[in-house]
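J.: with the sequence up front, the predicted model follows.
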Amino acid sequence: MTYRVCFVCTGNICRSPMAESVFHARVVEAGLGGLVEVDSAGTGGWHEGEGADPRTVSVLEEAGYAIDHTARQFRPSWFSRLDLVIALDSGHLKALRRLAPTEEDAAKVRLLRSYDPAAGADLDVPDPYYGGVDGFEECLEMVEAASAGLLAAVREHVEGRAA
């Protein structure tokens, strides 16, 4: 049975597609490609149908990640097929928990940086959209730092299902 993870930010053109690309690479490197499905969405539909922000694409490609992305809006009906919904900041966390049809679904929503033991108290990945490329590079660093812990948690679930 496939374990499904969806990353969610505001418009699905900066942070969440970046997290999707990085985490997908980690899943494949770990040999879990056939067991874990990774995607992303936005809390709003402003950019639905568009590609990722060119700065996101540039920073990812420079770091060696592949990206093929079309923005879309998160739908409450998706909770039933998802195992984990990863919010990129506390605003997304609150919005997603409000959308959750059940308490069980609300419990599936977690902050990405909660998987990074070095993150400290501020668990938000700042929105780089209104700044320069350095904000996108900082975002990538945060996403990469949290991906190892997230992968460990997902691996534990996947291996637990197989047992």
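T.: In hand now; what should we look at?
J.: from here on, just use CA atoms for contacts and neighbour counts.
T.: OK.
J.: remind me, longest helix of this structure?
T.: helix 133-162 (DSSP state H).
J.: helices and strands around that helix, which ones?
T.: Counting contacts by 3 or more Cα pairs under 8 Å, 6 or more residues apart in numbering; DSSP states H and E, helix 133-162 packs against helix 15-29, helix 54-62.
J.: from those helices, which stretch is densest packed?
T.: Each of the helices and strands packed on helix 133-162 was scored by mean neighbour count; the highest is helix 15-29, a mean of 23, by mean count of other Cα atoms under 10 Å.
J.: and it with helix 54-62, angle?
T.: Orientation note: helix 15-29 sits at an angle of 20 degrees relative to helix 54-62 (axes from the mean of the first three to the mean of the last three Cα atoms, to 10 degrees).
J.: please compare the first structure with the one that follows:
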Amino acid sequence: MKIKILMVCLGNICRSPLAEGILASKLDSEKFQVDSCGTSNYHIGEKPDRRSIETARKHGIDITNQRAAQFKVSDFDTYDFIYPMDQSNYNDIIKLARNNNDKEKVKLILNELTPNENLDVPDPYYGGEQGFEDVYNMLNNACDNIIKKL
């Protein structure tokens, strides 16, 4: 049985597709399934932002086949670990939790780097290319720590 991990941001076009791509590229697909989604319905069915695609490609990761989806309550049943990118997304997911078991699956991704500091992965959407590179580096480091725990 595969361990299933879900990365979540707002629109599922910038941060969570990068996080999905990074973690999936480091794990055995026979043992792990990594997906991503957004808490909003703004971009359902769309490809990741071109800057996320370019940033991932620069690091040897192809995320062009990903399509944006929206978080749903049934994701608590599907996934073992749910990693929101920021406090706002965390709060939106926790509001949908049905019980403590659901809540225990949800952890801010940067808490894997700096436990209990509740830091946000900044949304690079309105910034320049460097913002995407900075986000990639944060997520890459967090994913390395996730792997150590798995």
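T.: Now that the structure is in, tell me what you want to look at. Bear in mind the structure is a predicted one, so any value in this text is a computation, not a measurement.
J.: could you check which residue of the first structure pairs with residue 97 of the second structure?
T.: Aligned against the first structure by TM-score structural alignment, residue 97 of the second structure finds its counterpart in residue 100.
J.: so who does the nearest residue to that match once chain neighbours are set aside touch?
T.: Distance criterion Cα to Cα, 6 or more residues apart in numbering; nearest residue to residue 100 of the first structure, sequence neighbours excluded, is residue 106 at 5.1 Å. Residue 106 of the first structure makes contacts with 96, 97, 98, 100, as judged by Cα atoms under 8 Å, 6 or more residues apart in numbering.
J.: residue in the second structure matching residue 76 of the first structure?
T.: That one, residue 76 of the first structure, aligns with residue 73 by TM-score structural alignment.
J.: for residue 149 of the second structure, see how far away the closest residue to its match other than its chain neighbours is.
T.: Distances taken as Cα to Cα, 6+ apart put residue 96 closest to residue 73 of the second structure, at 6.2 Å, once the chain neighbours are dropped. Distance, residue 96 of the second structure to residue 149 of the second structure, using Cα to Cα, to the nearest Å: 26 Å.
J.: contact partners for the residue lying farthest from the centre of the second structure?
T.: Distance from the C-alpha centroid of the second structure, by Cα atoms, centre = their mean, peaks at residue 99 (22.0 Å). Residue 99 of the second structure makes no contacts at all, as judged by Cα under 8 Å, 6+ apart.
J.: hmm, residue 143 of the first structure is touching residue 22, no?
T.: Yes: assessed by Cα atoms under 8 Å, residue 143 of the first structure is found in contact with residue 22 at 7.3 Å.
J.: by how many degrees do the longest helix of the first structure and helix 15-29 diverge?
T.: Going by the same axes, to 10 degrees, helix 133-162 of the first structure makes 50 degrees with helix 15-29.
J.: buried ones in helix 133-162 of the first structure?
T.: For helix 133-162 of the first structure, the neighbour count (16 or more other Cα atoms under 10 Å) marks 133, 135-137, 139-140, 142-151, 154-155, 158 as buried.
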